[in-house]
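Peer 1: Next come a sequence and a model predicted from it.
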Amino acid sequence: MTYILLLVGFALLIKGADYFVEGSSSIARSLNVSPLLIGLTIVAFGTSSPEATVSIVAALEDNAGVAIGNVVGSNIFNITFVIGVTALINPLVVENETIRKEIPFTLLASIALLILISDMTLQLVSENFITRSDGLILLLFFAIFLYYIFEVARKSRSKDITTEATPKKLWGKNLLFTIGGLAAIIFGGDLVVNSATQIAFAFGMSETLVGLTIVAVGTSLPELITSVTAALKKANDIAIGNIVGSNIFNILFVLGAASTVSPLPVDSKIFFDVILMIILTGILLVFSRTSFRIGKREGAILAIAYILYMIYIIIRN
């Protein structure tokens, strides 16, 4: 029964995110909001909302291992498997702005996270914590990132956007999609956390391992499905920036909000994963600078790296 509830939770997260993005994007378009701004904010929030919900619910239920492992595991999954598989299907073109600003910002956010969890090393205390003050610092960084994307959207706003009258029926449908999608995300997140925790205890797995594996992959399915679908349609300009933006959102907003709600004790094992996340982000930056694209060879390397990582952390547990 626990496994069924876990699958139901993932289904609610994925479909909820899909309906939330569809409904809120339609409302934004009818209000004459720039398509770029919709992509950078609403769509980014929608695809990352499963991670946000799961980590915040986990923090409220004192499952810090799931909350932190989910974010770090999702980011590693996005950088390696999502980008890797997508590049294998169709090479990814990388925008210059992404190389110059967004990937370095992801690197900065990852390094900031490593510093904030290193209390025992830097402050000589008995335990590592992401405290409420750490969470507020992450949220301030997120505010800076939001300011940046709003500026990008403002400068790039299309001049030929026309306001269209939206029928009342469509307004009602879009509101229903938005509210219903959000409700499904919240309820699904609660199911995932509770079910995954029960599975962890049943198999003697740590909460951190469950967060890094089952929960991380499950909450990253919207990014994977979106990226693979775009690659199959040969959308060469698929924004690697969307994945990078999702990773920034996960560290700064998700962990920031979760730790502000409830301080998160840090499992010492997670240090390896955070350092690996930083290294992989650096590798992604190097790959992106080669001809401004990630080809099939780089994609294969990234996908294989994730498989090896999974084997390692399962053995480590």
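Peer 2: Structure's in. What do you need? Numbers count the residues shown, from 1 in each chain.

Peer 1: When you work out contacts or count neighbours from here on, use the C-alpha atoms and nothing else.
Peer 2: Fine.

Peer 1: number of nearby residues for Lys233?
Peer 2: Neighbour count for Lys233, taken as other CA atoms under 10 Å: 11.

Peer 1: should've said Glu151
Peer 2: For Glu151, the count of nearby residues is 13 (other CA under 10 Å).

Peer 1: Which helix or which strand is home to it?
Peer 2: Using DSSP states H and E, Glu151 falls within helix 132-155.

Peer 1: same deal with Ile313?
Peer 2: If you go by DSSP H and E, Ile313 is part of helix 296-316.

Peer 1: can you pull the buried residues of that helix?
Peer 2: For helix 296-316, burial by neighbour count (16 or more other CA atoms under 10 Å) applies to 296, 298-300, 302-306, 309-310.

Peer 1: residue ranges for the strands of the stretch 201-317 of the chain, please.
Peer 2: 264-265, 293-294 (DSSP state E, counting those that start in this stretch).

Peer 1: Comparison target below:
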Amino acid sequence: MTGWAAVFLVTAAVVTGAGVRLARAGDEIAERAHLSKLLVGMLLMAAATSLPEIVTDVAAALADAPDLALGDLFGSSMANMAILAVVDLLHRHRVWPAVEVGHARVASVAIALTALAVLGILTPTGLAVGWVGLDTLGVAAAYVAAVAWMRRSPQGRFGRDELLPVPTGWTRPARGELRPAVVRFAVAAGAILVAAPALAVSGQRIAGLTGLGQTFVGAVLLAVTTSLPELVASVAAARIGSHDLAVGNLFGSNAFNMLALVIVDAAYLEGPVLAAADPSQAVAGTGAVLLMALALAAIVHGVETRVRRLEPDAVLLLLGYVGALFAVWSVRP
């Protein structure tokens, strides 16, 4: 037990540090290429900070631990909403009132994709293309369709800023300007590729030795660890006033987590991964949907409601996160 815990802590530190550096390098690449902040937050930053989840969960699927992988994805989506509440509390409720209401679309897409994944767990059909389930392929197709829908929607503006994450003022950067950032991005990605499999295996062993169960370990230990890059990136973005970047990163990461389901399914060679999931995974997925709905309501509300220096919306979101973790604990296999 002590040995596996040490492996978990060391590999978690490597994955976390590399994930943070990966996100920073990706942000720098976007800056040097003159891309919009919305594009960085919703797509590039979301993909970069979600890489620890993807690599870790693919490794878990290859190690025949599908519940560990799914628990991490759903748990990461819950943790991202807790991070959103923390960011708002740290910046004294200046984040939610400042962000574009158009983020509601991204949040709605993330909620819908997560709900589809939960339905796949509760009503498994077993239908597959090869060994990859039609349900995860459907979720991936829905993600692509949602991105296309947002790009083509005639309602391109909701208030102050553009909703759609499109490049603005793009000019080809000099090769020397991008090379250092690309190298740092590649090195960080390599570190994650090396450390993530050991992180997944150690998490699986801890689940077995402690009796906590793969769902709970994935939704708490792995999810919190692999969500640290989102925390660091979002806090840093809010600190410099890029509130849309911070919020877009978190909701975008939740949508990207559901896209990652098809990658995990492809790595799980025993058949459709959602059909193999323990029903308790539906509790974690439902918790993620609930927390995103609360965060969406707070953003749409968008006004200051301080009560004795506390933000009720953020506090409610944190309490909801604790309640969701307790629910996962209660039904752990």
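Peer 2: All right, it came through fine. Keep in mind that this is a model prediction, so the values were computed, not measured.

Peer 1: And the TM-score between these chains?
Peer 2: Here the superposed chains carry a TM-score of 0.84, computed using TM-score structural alignment, normalised by the length of the first structure; 304 aligned residues with a CA RMSD of 2.8 Å.

Peer 1: And for Leu318 of the second structure, nearest residue in space, chain neighbours not counted?
Peer 2: Nearest residue to Leu318 of the second structure, sequence neighbours excluded (CA to CA, 6 or more residues apart in numbering): Ala82, at 5.6 Å.

Peer 1: For Gly287 of the second structure, which non-adjacent residue is spatially closest?
Peer 2: Closest to Gly287 of the second structure by CA to CA, 6+ apart is Ala324, at 5.2 Å.

Peer 1: What's the match for that neighbour in the first structure?
Peer 2: For Ala324 of the second structure, the aligned position in the first structure is occupied by Tyr309, per TM-score structural alignment.

Peer 1: next one: Asn249 of the second structure
Peer 2: Correspondence of Asn249 of the second structure to the first structure, assessed by TM-score structural alignment: Asn242.

Peer 1: Could I get the contacting residues of its match?
Peer 2: Asn242 of the first structure makes contact with 40, 44, according to CA atoms under 8 Å, 6 or more residues apart in numbering.

Peer 1: cutoff 10 Å now
Peer 2: 39-40, 43-44, 47, 98, 102, 223, 227, 248 (CA atoms under 10 Å, 6 or more residues apart in numbering).

Peer 1: Over to Phe105 of the first structure?
Peer 2: Contacts of Phe105 of the first structure (CA under 10 Å, 6+ apart): 98-99, 111, 141, 145, 244-245, 248.

Peer 1: Would you point out the most distant pair within these?
Peer 2: With CA to CA as the measure, no two of the contacts of Phe105 of the first structure lie farther apart than Ile99 and Phe141, at 19.1 Å.

Peer 1: So which residues of the stretch 1-150 of the second structure form strands?
Peer 2: For the stretch 1-150 of the second structure, applying DSSP E, counting those that start in this stretch gives strands covering 128-129, 132-133.

Peer 1: These: which one's closest to Val86 of the second structure?
Peer 2: For Val86 of the second structure, the closest of those is strand 132-133, at 36.1 Å, according to CA to CA.

Peer 1: ok, average deviation of the closest one from the first structure?
Peer 2: Following superposition, strand 132-133 of the second structure is found to deviate from the first structure by 3.6 Å on average (mean CA distance after the TM-score superposition for the first structure).

Peer 1: What is that strand packed up against?
Peer 2: Under the contact definition 3 or more CA pairs under 10 Å, 6 or more residues apart in numbering; DSSP states H and E, strand 132-133 of the second structure sits against helix 243-267, helix 273-276.

Peer 1: about what we covered before: which one of the strands of the stretch 1-150 of the second structure lies closest to Leu35 of the second structure?
Peer 2: strand 132-133 (34.8 Å).

Peer 1: Nearest residue to the aligned partner of Thr49 of the second structure in the first structure in space, please, no chain neighbours.
Peer 2: In the first structure, Thr49 of the second structure lines up with Thr47, judged by TM-score structural alignment. Setting aside the residues directly before and after it, Thr47 of the first structure is nearest to Pro222 in space (CA to CA, 6+ apart), at 5.6 Å.

Peer 1: For the one you found, the count of nearby residues, please.
Peer 2: As a burial measure, Pro222 of the first structure scores 20 neighbours (other CA under 10 Å).

Peer 1: residue in the second structure matching it?
Peer 2: Aligned counterpart of Pro222 of the first structure in the second structure: Pro229 (TM-score structural alignment).

Peer 1: so its match touches Arg24, yeah?
Peer 2: Yes. Judged on CA atoms under 10 Å, Pro229 of the second structure makes contact with Arg24 at a distance of 9.4 Å.

Peer 1: List the residues that are in contact with both of those two.
Peer 2: Shared contacts of Pro229 of the second structure and Arg24, counting by CA under 10 Å, 6+ apart, come down to 18, 45, 48-49.
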